[in-house]
Structure formats: structure tokens, C-alpha cells
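Participant: pasting a predicted model and its sequence here:
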Amino acid sequence: MTKWVYLFSEGSKEQKGLLGGKGANLAEMTKLGLPVPTGFTVTTEACLDYLSHQNQLTDEMKEQVTQAVETLSEKTGKRFGDLDQPLLVSVRSGSKFSMPGMMDTVLNLGLNDQTVAAIAKNSQDERFAYDCYRRLLQMFGDVVMGIDNQKFESRITALKKLHQLNYDNELTAEHWKTIVSEYKEIYRQAIQREFPQNPIEQLHLAIEAVFGSWNNARAKTYRRLHDISDDLGTAVNIQEMVFGNFGDSSGTGVVFSRNPSTGEPGLFGEYLINAQGEDVVAGVRTPKPIQVLAEELPEQFQQLQSILENLEKHYRDMQDVEFTIENGKLFILQTRNGKRTSKAALTILLDFFREGIITEEELIERIEAKDLEASLHPSFDETVISNRVPFLSGLAASPGAAVGAAYFTAEAATEAKARGEKVILVREETSPEDIEGIAVSEAVVTARGGMTSHAAVVARGMGICSVVGCEALTMEEDGGVVGKETIKEGTILSVDGTLGNVYFGEIPLEELTNTVALDELQSIWDQHAKFQVRANAETPKDIETAMALGATGIGLARTEHMFFERTRLLQFRRLILADTLDERLEVLKDLKDVQKQDFKSIYQAAGGKATTIRLLDPPLHEFLPKNNDECREVAKALNKSFNEVKRKSDNLAEVNPMLGFRGLRLGVAYPEIYRMQGEAIVEAASEVIKERGYEIQPEIMIPFTIDAQEFAKVRCSIETAIQDFLAVSNQKITYQIGTMIEIPRACLVADEIAKYADFFSFGTNDLTQMVLGLSRDDSPRIINQYGEAGIFEDDPFQVLDEHGVGAMMKIAIEKGRQTKPNLKIGICGEAAAHPKSLVFLNTLPINYISCSPFRIPQAKMTLAQYGVTGLKK
């Protein structure tokens, strides 16, 4: 025989799946000897059975409920329908996961026309008795029979208006008798039968109603929003009633053991004197802060405080407790782990660790990525965002939330910012020329592009929220079009870069208070991580941000990004449009001074930590003039003819520039460019060593290698320039020259390349697009289709493709280490920092990963969790 019903004395906190969170905690508190009203739980399995049997309780369930009621009567000395000691119970839902307010409750069950009169006589308080009866009639009618609650509320409102009263507690016993009579008539008219007088019938109907509420609309919505399975069911908790509406020495309230908004220690909550629990949450009366209870009922306050401190230590978590005081006696009706803001979650865990409530390992294990993420970026008010529907969605390219006015060009965005506006840059796609517009924007939204597109990479580096690849967005001359909706210049948008959604209008932002002790967490995480986490960053601001967020160094400083600013872009165009070596050398002379200052700034911002600078790797299409107007503008600025600029641009144009003239190929064709950069890197290091005393060992990365001899040739050219400088300056600086492995052939000949390379750094973006044959900028549509078809579980540009890309990496690492056993190996790119990717990377013998600054804390946290518990895929 299946056991459908458990007394509180029979369960424990470990049985949340069977008894629901509320039932398991009531059982646990009963075992602890806390003042919990006696009761029993009908299990979640009974709920699922009920829902699968045409919504009917089986005879076996009814029999077990009756037996439990008998046991309850023996323990309390009260019985259903008894005129001397009538038993009244509450009926409450309780699923495995807390779903506040989503399912239904019935209080004072067991009252009928006879027992209400008996309670009035025995308590010598008619007002109390009939107040309880009207509550049962109202809740039962609403929850169990589906009668519109407003029909009940309107009668109370009318009665208060008639007698010129403001509050429910001003109504007398006679008033409540009138209301009871009217409520019974409402029930009779709506249901076409009398309110049931048999308490067992009331109980069966109430249990069925709670089971049924598992599938009500608001519960389904809540589960969808919080990723809770529909297959869990809810338990039902039947508990002896205690009464907070028994006069001025009675009351009810809800209290947290710590502030759920800030995490500060100390009781936080509200209560009402002479009220039942539903009054607090229903907003019928304005409750008082819990601290006032210390003045009104000091003994009960001290007892409540002591109980919460013990519960917090027992559950090792912040507790959310419902309590009732009946004639001066305190009862605990429920405890659960309290919901809290992300900032509070981190603060509470750190405090628990410092107080010795949890261990270092538990601290690491219990931090959630979403809380860490939210503590670093703005987010929308959850109560508002849950009721809003986005009009546009895309890839969540850079987390955070922002509100601003839409502008469609970098120039317009910059001008709007100068006027004091908050700006959202909306583009078909971004290019290096948009850098100033991106820099002044609160968020970037693009119609095209993937997670590694220009907009995504630059926004992540700057910590600006971004949504890219919004396929429903079409950019037209006067704005953006999404279906029948139009985004015009100045339209206010709210952008959620964490979820990839865009909304019309302003959504309030949660206040961002960066008081989380990241430094303390970083030192703890580092002790448990298998390898280091560096940053992809090249501007001093981004590097300083990365260091503040825990970067152990710079794994990728992209020198082509240094030419996105307008005046530098012009210089770079002068270089790539030059026709002769002399013309290039003249430009390079100026660029060397500029680059040296760039590299000095990088070394200074990194504070002596390991820094890898990648030599130029420009897909030239990002830097060439895009149209005739731009060609005329560039021609004028460079003092060249339009035809000359147009001819050169056309000659350099490529059908597939991502696989064209870039990276090391630039160094082979124009070795003077890489020689200039090598000299500038070492000269900058030399000056910073003298000025700051840092121990700098320059790490120079040559990108896009496919062949050992190709790499050796370019390395020799760079090294010659470096050695010439060191000889002239009479200095000794140790440096390394390595390569970025991002082409499948390089993986296959890694043993040969390793003869000449001091380190390998895998470029996950390019390696992914080449292994999978998917353009990293044009892939979202294909990836979405493959996801819907069940071919891809994850976007390979966000989560490392273990079986394809990962297999190539394994080959390259094995071959490289065969040649050089101590070869330093890093993994660069956002995919490397994804928690799923880190599970795989922990199996490889690597030295570090490198990602955008704001992903560093989550990556370090995940690595530490892996070190403590091992992560499961």
C-alpha cells in the first residue's frame, strides 16, 4: 500500500521531493522541538496521482487522511465538529521549490454553523469566532469553488462605507454575523448548494483544490520563468490552526533572518497585531516593522529572534519564517530558505563563511553564476520585467541592462551623448568606425552578427550590454523595423544583454551597489583552480577593469583594436593603401611611436603581470573604405586621388576576408610591419622596467600560423629587429615569441611549429569557424536552425565544440608538448570561459584561459567549483 500521508513527526528536511519544501521543513522543525502546530502532509506523489486520475482523490487517500485527522485529534484533544473543543485546521500547498503566492491556501477549515457558535461561547469572543468563519467562507468560496473573490470583498467594503469605518478590525461581532450571512448567500447563488457543514467534506474539497492549483495559470507561469519542472506536483499541509486574531496579545507576521535586499544580519520583516496570516500578505492592513514587536511583545520577540538564529545555523542558510502569536504563545508555521537579491546572496554566503556556519568549500560550491553576474552589471527590476514582453530578441552578446534613446549612427550617438542623453546604438552591424559611438552608448543592438562579431567583442570588452543578431530587425533609411513596429530616432528602448531581449519604453533598473568582496573571493577561488584566468584587453581602462576583476594577466592584447579610433584609423588606412615600401616605412615611423606608447600603457596598467600582445591581425575589409563617399573622404584626408584610393581598395577587397590576407600573411608580405611592432613592444617594456621596476617578460604572439617555416621566417625577422635594439641599448630582456593556433592545419603540424614557438594560444573563434565551416559573423541563422532540429545542443561559438574543435586542440597540445614538454599553452575567446567549456578544458594540460574582463569572476568561480566538487556535464 502506498503511503500518501505523513505526520510531521514522521518526516525530515531531506524529503523535500516527497513532502514539498514546506512539509519537509515543518517535519524538521517538529524534530527540533520548535513550537510548530501539529499536523500532517499529503505527498506530492498523491498530487500527481490525483491529477492522473481525472482529478479525484482515491478511497485509499481519503482513508489515510481520515486516520491522520484522528491522530491529530488525539494529540490536540480537539475534534472536527466537537462543540467543546472543535478542531480547526489550515490547508496550505507546498511544492519542492518555493513558489510564493502561486498556489492556494484555506484557513479555519472545520468551522460550521454549530462550531462557530461553540467557539464564540467558549472563547467569550463572538467577534473573533465570526471573523474566522467569514474568512473560511471567503477563502473556501474563492479557492475551492472558484467564486470571484471580489464578490466577497465588495460586501465588506459596502458595510464599512455604510457605518463610516476604515478598517476591517473596526467591524464588530454583529457586523461579522451579517457578513457571514451574506457570504453564505453568495455561495448558495454561485454554486446552487449550501456551504458544506461537514468538516471532512470541507477537507477533501480543500485538498483537491490545492492539488488542482498546481496547474493554475500563475503557477505554470512562475515555473516557466524559474525553470521548475511541471512534473513535481505539490504537497498539501494540514495543520492545527493557531489564531493571531485573538486580541492584542496575538498577532502574525513574516520575518527573514537577514535583510533579503542587502544581506545585512538582523531580523527583517513585518507583523500585525490581532490578525491572521493572510492579512499580512494581502495588504488589507499596513503591517509594522518586526523591530516594533520588541516593544509590544518583547518576550515573544526575543524567543522569535533566538529561533531564527538557530534555524539559520541548522539549515546553514537565510530563513524566511511565518509565525503566529496566540494569546502570548509563539508558533512557527513555516520556514524556508529565503529568496534574496543577487547582491544579498553573495553577502550572506561570505558572512556565513566568516562566521563559521559554512566551510570554504561550501562557500565556493553555493555561489551561483547568476548572482555573481548580477552583482557586476545593472539589471532590470524583476517585478516589472516579469510582466513585459520583448518586441525583439537576439543573441545575449554582453550582459547587463540599459535604457536609452535609439540612434542609428556613431555620429548621431556621439552628438546625443554630448546633449546629455543616454544612448542605445542600433545598427545593421558595427565596424571599427563605430567605436566612438559604441563607447558613448549604454547598449548596442545589431541586426546581424554573432557572438564573436565586432559589436559583441568590443561591447564585452568595454562592459557595455549588447544584443546582436536580431534577425527580425531590418534597418531602413529612417530607422529600424520589426514587423509592424518601427524604431525611430529617439525611441526609448530597454535592452537586456543578459537574456538577449529588447523592450519598448523605460524599465526601471535595480540599483547596482558594487560592495561584494570580490578580492576575498578571488583569493579563495585561486587556491582551488587548476589553471589561471587572463583577460582579453588592450586599453588601459579595460586592463584596469580586468585586474580589478581578478585577471592573473593579459592573455590577448589585440593590436588591430588600437586603430579603431578615427584618427588612428586614418593612419592605418594610409599604411594599407601605400603603394611603395618607402611610403610604408614613412607611415611606420610615426606608427612606431604611437604603438610604443600604447604598449607602455598596457604594461603600466597590467602592473607587471604576464602580458601577451598579438601582432596585427586585421581582416582588411574592416578597415577599408566601404563605399564611394568614404573613398572620397579618405582620398581627401590622405591627399590622394579618388581613383587611386578606389583602385587600391578594390584590389584589396576579398570575397572571404576572414580567410584572406590577415595575420601572419601580413608579416610575410610586409615584414617591416611586424618588425616595427616587435621593436615597439620590447622598447616599451624596457622603458617601463626602468620607470616602474616591473619584471616584464614580453610575450609576442604571431597570429594565423599554418606552417612551421612560415612562422620561423617571420619570427627571425622580428627577432633580428629586437636583438638590434637590445644590442644598441646594451640591455638584456627575456622575451617569448609564440603563436595563436586558429587554423586546423596548425593543429596537425603543431610539433613542427613548436620547434620555433615559445608558446601556443588557441584562438577559439577562428578555430571554431574553420573546423565547422561556419562563418563566425553569419552563423546565427544556421546555428538556430540546427538547435531547433536537435543537431546542436549549444552554439559552438559560445560553448566549445569538444568533439570537433576540442579534438583538434588535443592533437595540437599533444604534438606541441612532444617537441617542448614545458610549452606554455593558453586558450583565448569567450567560448573558453563558458562553464560547460571549462568542464572540458579542465581535462587538458593548459596553463590559462583568456576572456573579456567581465567574464573573469564567473570563470574563476567555475574553476574553483570544479576543483572542489568536480563539475558534471
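Facilitator: Perfect, I can see it now.

Participant: all contacts plus neighbour counts: C-alpha atoms, from now on.
Facilitator: Will do.

Participant: which other helices and strands does whatever helix or strand Leu346 lives in contact?
Facilitator: Using DSSP states H and E, Leu346 sits within helix 342-355. Helix 342-355 sits against helix 360-366, helix 369-376, with contacts defined as 3 or more CA pairs under 8 Å, 6 or more residues apart in numbering; DSSP states H and E.

Participant: what ranges does the stretch 51-200 of the chain have for its strands?
Facilitator: 89-95, 105-109 (DSSP state E, counting those that start in this stretch).

Participant: now the strands for the stretch 401-550 of the chain?
Facilitator: Going by DSSP E, counting those that start in this stretch, the stretch 401-550 of the chain shows strands at 401-407, 423-427, 443-446, 465-468, 473-476, 479-482, 485-487, 492-496, 501-504, 532-536.

Participant: select, out of those strands, the one closest to Cys631.
Facilitator: Of all the strands of the stretch 401-550 of the chain, strand 423-427 sits nearest to Cys631, with 21.2 Å by CA to CA.

Participant: tell me which of the strands of the stretch 401-550 of the chain is the most buried.
Facilitator: strand 465-468 (a mean of 33; mean count of other CA atoms under 10 Å).

Participant: and that strand, what other elements does it pack with?
Facilitator: On a contact count with 3+ CA pairs under 8 Å, 6+ apart, strand 465-468 meets strand 395-398, strand 443-446, helix 454-462, strand 492-496.

Participant: of the ones you listed, which is nearest Glu74?
Facilitator: Between Glu74 and the helices and strands packed on strand 465-468, the shortest gap by CA to CA is with strand 492-496, which sits at 57.0 Å.

Participant: now do the closest one and strand 401-407, the angle between them.
Facilitator: 140 degrees (axes from the mean of the first three to the mean of the last three CA atoms, to 10 degrees).

Participant: what about Met809, how many neighbours?
Facilitator: 24 (other CA atoms under 10 Å).

Participant: rewinding a little: out of the helices and strands packed on helix 342-355, which gets nearest to Leu88?
Facilitator: Closest among the helices and strands packed on helix 342-355, using CA to CA: helix 360-366, at 40.4 Å.

Participant: that closest one: which residues count as buried?
Facilitator: Under the neighbour-count criterion of 16 or more other CA atoms under 10 Å, helix 360-366 has 361-365 buried.

Participant: what is the nearest of those to Glu679?
Facilitator: Nearest to Glu679 among the buried residues of helix 360-366 is Ile364, at 44.0 Å by CA to CA.

Participant: pretty sure that closest one contacts Ala864?
Facilitator: Yes - counting by CA atoms under 8 Å, Ile364 does reach Ala864; the two are 6.7 Å apart.

Participant: please enumerate the shared neighbours of those two.
Facilitator: Trp525 (CA atoms under 8 Å, 6 or more residues apart in numbering).

Participant: put this beside the first:
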Amino acid sequence: MEKAGEKYVYDFSEGHKDLKQLLGGKGANLAEMTRMGLPVPAGFTVTTSACQAYLATGSNPPGLAAEIDEHLAALESAMGRRLGDASDPLLVSVRSGAAFSMPGMMETVLNVGLNDESVVGLAAQAGGNERFAWDSYRRLIQMFGKTVCDVPGDEFSNALDEAKAARGATDDLHLEAADLQALTDRYKRIFAKHTGHEFPQDPREQMRLAMEAVFRSWNAERAVLYRRQERIPADLGTAVNVVAMVFGNLGPDSGTGVAFTRDPASGAQGIYGDYLQNAQGEDVVAGIRNTIPLDDLRTLDRRSYDELLEIMATLEGHYRDLCDIEFTIERGKLWMLQTRVGKRTAGAAFRIAAQLVNEGMIDLDEALRRVSGAQLAQLMFPRFDLAEEPVALTKGIGASPGAAVGRAVFSAERAVELAAAGEQVILVRRETNPEDLAGMIAAQGILTARGGKTSHAAVVARGMGRTCVCGADQVEIAADRFTTGGRTINEGDVISVDGTTGCVYLGAVPVRPSEVVQYFEGEQTDSVLVDAVHKLMSHADTTRALAVRTNADTAADAARARRFGAEGIGLCRTEHMFLGDRRELVERLILAATPTERADALAALLPLQRADFVDLFRAMDGLPVTVRLIDPPLHEFLPSLEELAVNVAVARERGEDHAEDAQLLDAVRRMHEQNPMLGLRGVRLGLVIPGLFAMQVRAITEAAVQLAREGLDPHPEIMVPLVGAVQELETVRRECEQIVTEVVADSGVHVLIGTMIEVPRAALTAGQIAEAADFFSFGTNDLTQMGWGFSRDDVEGAFFWRYLELGIFGISPFESIDRDGVGRLIRIATEEGRAVRPGLKLGVCGEHGGDPESVHFFHEVGLDYVSCSPFRVPVARLEAGRAAITAGESDSR
């Protein structure tokens, strides 16, 4: 709903870079460059508030049209031309610009204002250059038709291909004015066929319809998918920028390009980018023609090149970061069309952050803000091992690093289909466009025949952390195959794509660990990237308040997690210790008919459990180890009811002896549960089966005492699972304390006894439960299942896709903590537990403990530690440091 008197339109001279939420990133940065005195074409921005009002009501807010009239008149006055003037027309671009960069996701229309009359005036304005005028007009019809009126883009592309074939041209540069005029006429017919009306000749109508199309593009399927992937809020809306056109397609002394102040793929310092002579901006990012390196501009137009380098240095110094710049040269005059803090690969993010610290441009806190746990996780993925010299197919431009192996597919739809079936795929395209986004997300890697480091494929892949090779121009792509170097790769053939070197190989190339993993493993690794990771990880460790533990059930996992920086074990799942040949012992225990049978089973299990804990405590010497008492759904340790029933029925039919199986079947039927996840498990199992928890507690304490007498320093913590009432915990605690007192004696071992908060009732009665607990550990997996009433195993594949599609979930609550629901339960339990016991130790042991967004929440709530799988420990360490800095900023405000 619009606010009374709200201002919806801002001239570029009125804004600045800190107004991103209102003006969008593009508008805010155009305003900032205008304030800096850089050569920016005149223009104005329609705010995100106007977009929000349009999307809410289906029409523009009152007063918007009058504000646009006022600012358009000012733009016409500044440029000395009028929109729609037949003899000397003003043309504008209408471009989207959200607060968060969403490359290629929303719409742009160039050359707005051209019609059948003004195209003649444009040619005269350009010194009689009719080719330029008709080229600009056909581009407008193509972009307007596709963007505003949903005319299939392929029809325009096919018409262009046919025009090139008729001329014998390999690209559109060799089309002459007459060819382009004829192509414009054909584009008009295509437009009319699909829309039922002629291409609009009124420039004001063109502008209004283009603006509304940009508003609507906020909710386009690909934009929604991208926002979901990048966790961008859905209610922000996009701004619209109306900018006076400057033309890079006026001839060889004109052109357009994209530049980066540092390499966005590696982070190396230098000048990087792509340039196209005689082209408009969309040609570069669309990858329609292969570009030339930006450095070649030095020989083509030294004056513009030098000016561009000076501006790039100014912008990097002003933004104190890698800048991504779009520019156009119009007959030797340089114009800045856009700048933003550039997207970069994970490796580049760490290298650039460390470089800027070394250069004194930012401090370590700011450097830590600029990297993320998700990026660190990407750096921990393996790389290709080329020792066996794989068969090289081709080489392109390494646009987004990584080692991706998969089956070649040639459409986004096929990529999604095969990925859903569990296949790893490589999406192969001439060039990607926004419609390919779903396939790019589904694929392990992306290979394109066209485009460079600034093409759509490269920019989007870098943002998502996908491996990408672009501009492999030796590759000829057909509908279901590609050929290169005399080889044909059919759909389904396996290829390997190296996004660092740009190399593409036949078959599956073996991979080796990343240098970052080698660093965490303590191996000697000498590289700029590792130095950067070390610098930022060290700062995170000195900054963070949250300790980071690991979830580990074996000594090997515990040792690896410790090398990765784990400060203890937050969850040892003892039920995992009863698999394999031990399963029969647990089955005997559960189904024991007499105390003697039960005692025999427990006696057999005790030494096995004790040996497990000796190994685990030894691996974590000096650090806390939280051992969860056995917590399986009962059916996991019972024979299959169905199989037993069939065996007994068959034996009975054959007249065979089936008394033993029949007795076992009766016992399993008595224990059978309709919903085992909510049945006899956790603390309930320990209370119903006498001696089970006692055996485990004895094994834990005896192992700890054994190591203490060897001179080690074990710190066992016993965690009782699935408690919903304090009386359950009190009962188990009394039994535990008796055994602990007996076993520990004067060994010096100190044992904590606490509980796992994974039942909503436990969170809501945490004040009572804290009276009997030394610590709480939040089991967020089960707490999420019970809080939502979801069975994770059943619902994720059944309907979560639909919930994500409808926006009910921004992300699965099993991936990132549900702050409003499950998170509130955690807050309540934290506050009430510590109100009763101020020194209560609090942690989280669900896999949310390794999710970057969730780590920030756990810091806010005031937990003492998070625990996650070994591989995610470095991610949690980094994010805990970032969370402390972010919270510090909030506190200072």
C-alpha cells in the first residue's frame, strides 16, 4: 500500500549508494557515480516501492505517472532531445535493478522511443548511418516483443539466422542497412502474429509498458527460482531505471564491454573483462558473439582505455572492493552504464578479502564479513587428478572454478529430469539465458560454446558456486550432441569440466582433495589461497563466542573433526555402534523373555561399548564428549514383522517346525508400532528395558576412568534423549548417578548429565527440566519434525518442492532453522532453562549446527556451542566469527 505523499521517482543526482533498498543496486550505484562526477548518461529511477504497489494492486500507484512526466521532461531538457521526436529523437533504456544483484533474472529493454518515423531521424542524427538506425530498431522490437509481450524469442533468433544465411554472413555485423530494414519488417510481422496488434508506435506507451514488464519480471519463474536459491526476500520488488541511450553500435569506433577491477574467478589483481566493437551491452552478457579481452581495447582506443582504467581505480578505492563495471564507448566517448560490487568465486572472495586487508583498504572484521561459510564449503570440494593424462576434448575460459563430472545434457529440462533421478549432469549450451536457470541449478557443471567471463553462464555460475567453462568455441552443438576436434559427444556420455583451467575431458577424471582440505588436515600447503583462508579463519576463531563441536560416532571421525578445529563432540549417537554383528545382541536384549536373558545380552554388550568409548575419548583427549544414550526407533533393531509372518505361514503350510519363529513373531507383534518415530525410543526405551541405560553409563564411565589412569583427560557428558517431562530425566539421572559414583570414585573424572531438547514439550517446560540437567543440547532435526508435524523422510520428496514453489518455505526448515517456530522454542528453552540454572551449558547438535544462517541464530540466542558433521566444522567456525561481528554491529547501534 502506497504512503501518502510518497516519492516514487528519483533523478540520478538525488540518490546515493546507501539507498539500495529503495533505488535498487543499479539505481543507487548510478546515482553514486553521478555524485562522483563520472560520465554517466542522464536518467532517473522508479523506486522499489512503486513496484511493490504495482504487484499488490496490478496497477501503478497514484501520482507515479505525474512524477515520471516531470522527470522525463528534465531528462529531455538535459539531453536537448525529446522522446518521440521524429527528426532528433531521445531514446532511453528501461532496465531492472533490485536491491540484490540478480544477473540476467529480470528484464531490460533498449532503444525505447524508436518508431517508423524516428528511425529515419536516428539515422540522420548518426550522420546518415542507416545501418545503425535499423539495427537499433530491430533490437527494440525483439527485446520489447520478448520481454513485454511474451513473443517467443526463438522466432526472432531464427529470423536473424536466416537473414545472416541469405547474406552469407557469420554474424550480424555483416548485415547491411537494407538487410536490417527487411529484418525489422519481419520482426514486426512476428510481433503482430503473436500479439494480435501492431508494434506500438507511441514512445510513451512503449516506456510505460516496458516499465510494467520490468515490475512483473520480479515474479517471473526464473527470478523466483534465483531468489530461492540465493535466499533473497520475495517482497523487496525491483526498481526501474530509465536512462538516456548511448550507442556502442555506431561503428568500429564504438563498442561495449564489462570490466572487473580484479579477476572474479581467481581474485588475482589486474584488469579483467570483455569488449565488443560495434555492439550494444546485451551482446556481451548474452554471449551472442565471442568477445575480445579488455586489454585489446588499449590498441583499439587508447584514450578510452586509459580513462576506463582511471575510473576503475577510482571506483575500487571508493567501494573498497572488487567492482563489476558495464561501459559503452560511443564514437570515442566513454560512458559508465553500471557498477556494482562484483560477484566472485569462493576462492576469489577469500583472496580479495585478504589482499584488501594487506593493502590497508579494509580491516579483518570487514574481510570476515565479505566471505561466507558457503564459500568455504565450496573450496573444500575436490579437484581433478590429471596424473593419468585424461583425453582432452577442448578448452574454453575457466569462468567458475571446480571439478565437475557428469553426463552431457543439452537442455535445462533434461538436466532437471536426470538430476531428479539421481544422475550427475553437465549442462552443455551454445550460451545460457535466464530460462536455463533450473538446469544450471540441477547440473554439476556448465559448458558453453560462446561467451566469456562476463557472460550470463559465467556470472550466474559464480554466484551459485557451480563449475563453469565458457567460450569453448571449438565446440559445435546440436540438439543432442556436440562435436569438437573430430569427436562426437552424445547426450548421456560422461565428460569432466575444469572450471579453473577451462579444460574439458572425455570420461570421468579422478579427483583429489582440495588444498584447503589439505590445510585443515594439517598438511603442508603453500598457496595464496591457503594463506588467505588461514588469515580469515584465524580471525574468526579469535572473534567468535560460539564453540564448535562435531557429531562423531567413531574415533576416525572424531580425529578428523579435531584436525578441522572441532572443540569436542556434541553428539555421539550410540545406536550407530550397535549395527552390523552387534545388532543381534540388541535384538536379544529387546526381546528377552526373562531377566537372565536380558542380563546375558547386556553383559555381552558392555565390553564392546566400553572399547568404543575408550577409542572416542582417546581421540578427543582433553575435550568434552557428549554421548547420547541409545535412541533408535525400535523397529530398526527388530526382525521384519512381514518377513517373520511369511516364514511362519510357509513353514505351517509345509508342516515344518515353526515353534521358534512363531514365538519370535508373537514377541515382535507385541513390540510392533504404527509410528515408530513417536514410539518406544529414547528415554522411554531406557525406562522400559531395565539395565539398558545402566550398561551404557557404566561403559562410558569405565572407559573414562581407564584413560584417566593412563594420564589422559577425558570429559564425558551423558545425554538422555527424547525427554518430555522432568520426571523422566530425574528417574534416569538417579540411576546414572549411582553408577557414576560407584565407578568414578577418586579417579578425578567429572561426568555431566544432561538432556537433548527435541520434543516441543521439553522446550516449553525447560525451566522444570533444567532442575535435573547439567546441560541442554537442542536436537533440531527431531524438534523440527515434531514442531512442524513432518516426517522428514516422507515429506521432503513428497511435497516440499511445492511448498518451495509457492513460497511457503524460502528454504527447507531441515536445512536452515525455522526462526519463527522452532527457533522460538529454542529461545523459550534457553531463557527458562538459564533462569533456573544460570550456568546451564547450551548447545545444538542437529545438522543445523553447520548451516551458516542457523549459526547466526544460535549466536543471537546465546548458546555455548554448535555441533555438526566433521566436514562442516570449518564452515561453522567461520560463520560463528561472522556472527559475532554482525551481533557486535547490532549492539553498537
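Facilitator: It's in. Just so it is clear, the model here is predicted, and its values are computed rather than measured.

Participant: work out the TM-score between the chains.
Facilitator: The TM-score (TM-score structural alignment, normalised by the length of structure 1) is 0.68; 738 aligned residues with a CA RMSD of 5.7 Å.

Participant: would you turn the strands of the stretch 401-550 of structure 1 into JSON lines with distance to Gly790 of structure 1?
Facilitator: Below are the strands of the stretch 401-550 of structure 1 laid out as JSON lines (distance: least, CA to CA, whole Å):
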{"stretch": "strand 401-407", "distance to Gly790 of structure 1": "30"}
{"stretch": "strand 423-427", "distance to Gly790 of structure 1": "31"}
{"stretch": "strand 443-446", "distance to Gly790 of structure 1": "26"}
{"stretch": "strand 465-468", "distance to Gly790 of structure 1": "23"}
{"stretch": "strand 473-476", "distance to Gly790 of structure 1": "25"}
{"stretch": "strand 479-482", "distance to Gly790 of structure 1": "27"}
{"stretch": "strand 485-487", "distance to Gly790 of structure 1": "32"}
{"stretch": "strand 492-496", "distance to Gly790 of structure 1": "27"}
{"stretch": "strand 501-504", "distance to Gly790 of structure 1": "23"}
{"stretch": "strand 532-536", "distance to Gly790 of structure 1": "32"}
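
Participant: of the strands of the stretch 51-200 of structure 1, which is nearest Ile783 of structure 1?
Facilitator: Short answer: strand 89-95, nearest of the strands of the stretch 51-200 of structure 1 by CA to CA, at 36.7 Å.

Participant: how far does that closest one sit from the chain's center?
Facilitator: Centre-to-centre, strand 89-95 of structure 1 and its host chain are 31 Å apart (CA atoms, centre = their mean, to the nearest Å).

Participant: where do the helices sit along the stretch 101-250 of structure 2?
Facilitator: Along the stretch 101-250 of structure 2, counting by DSSP state H, counting those that start in this stretch, helices occupy 118-125, 130-149, 153-167, 177-195, 203-217, 221-230.

Participant: is it possible to export those helices to JSON lines including distance to Met695 of structure 2?
Facilitator: Output for the helices of the stretch 101-250 of structure 2, formatted as JSON lines (distance: least, CA to CA, whole Å):
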{"stretch": "helix 118-125", "distance to Met695 of structure 2": "89"}
{"stretch": "helix 130-149", "distance to Met695 of structure 2": "69"}
{"stretch": "helix 153-167", "distance to Met695 of structure 2": "70"}
{"stretch": "helix 177-195", "distance to Met695 of structure 2": "76"}
{"stretch": "helix 203-217", "distance to Met695 of structure 2": "63"}
{"stretch": "helix 221-230", "distance to Met695 of structure 2": "47"}
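
Participant: minimum distance to Thr513 of structure 1: which of the strands of the stretch 401-550 of structure 1 has it?
Facilitator: Nearest to Thr513 of structure 1, of those and by CA to CA, is strand 401-407 at 14.5 Å.

Participant: which strands or helices does the closest one pack on?
Facilitator: The contact analysis (3+ CA pairs under 8 Å, 6+ apart) places strand 401-407 of structure 1 against strand 423-427, strand 443-446, strand 492-496.

Participant: which residue numbers in structure 2 does the first one align to?
Facilitator: Read that as strand 423-427 of structure 1. Per TM-score structural alignment, strand 423-427 of structure 1 has no counterpart in structure 2.

Participant: so which of the helices of the stretch 101-250 of structure 2 is the most packed in?
Facilitator: Per-stretch averages of neighbours, counted by mean count of other CA under 10 Å, single out helix 130-149 among the helices of the stretch 101-250 of structure 2, with a mean of 23.

Participant: now tell me what touches that helix from outside.
Facilitator: Residues outside helix 130-149 of structure 2 that contact it (CA under 8 Å, 6+ apart): 107-112, 114-115, 119-120, 122-124, 126, 151-153, 156, 176-178, 180-181, 183-184, 187-188, 191, 195, 199, 209-210, 213, 249-251.

Participant: cutoff 6 Å now
Facilitator: 109-111, 119, 122-123, 151, 153, 177, 180-181, 184, 213, 250 (CA atoms under 6 Å, 6 or more residues apart in numbering).

Participant: and if you look at stretch 672-686 of structure 1?
Facilitator: Residues from elsewhere that reach stretch 672-686 of structure 1 (CA under 6 Å, 6+ apart): 592, 596, 599-600, 667, 718, 721-722.

Participant: in JSON lines: those, plus distance to Glu411 of structure 1, neighbour count and secondary structure.
Facilitator: Below are the contacts of stretch 672-686 of structure 1 laid out as JSON lines (distance: CA to CA, whole Å; neighbours: other CA atoms under 10 Å; DSSP: H, G, I helix; E, B strand; the rest coil):
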{"residue": "Lys592", "distance to Glu411 of structure 1": "29", "neighbour count": "19", "secondary structure": "helix"}
{"residue": "Lys596", "distance to Glu411 of structure 1": "29", "neighbour count": "22", "secondary structure": "helix"}
{"residue": "Phe599", "distance to Glu411 of structure 1": "29", "neighbour count": "25", "secondary structure": "helix"}
{"residue": "Lys600", "distance to Glu411 of structure 1": "30", "neighbour count": "22", "secondary structure": "helix"}
{"residue": "Gly667", "distance to Glu411 of structure 1": "34", "neighbour count": "25", "secondary structure": "helix"}
{"residue": "Ile718", "distance to Glu411 of structure 1": "39", "neighbour count": "23", "secondary structure": "helix"}
{"residue": "Ala721", "distance to Glu411 of structure 1": "41", "neighbour count": "19", "secondary structure": "helix"}
{"residue": "Ile722", "distance to Glu411 of structure 1": "41", "neighbour count": "22", "secondary structure": "helix"}
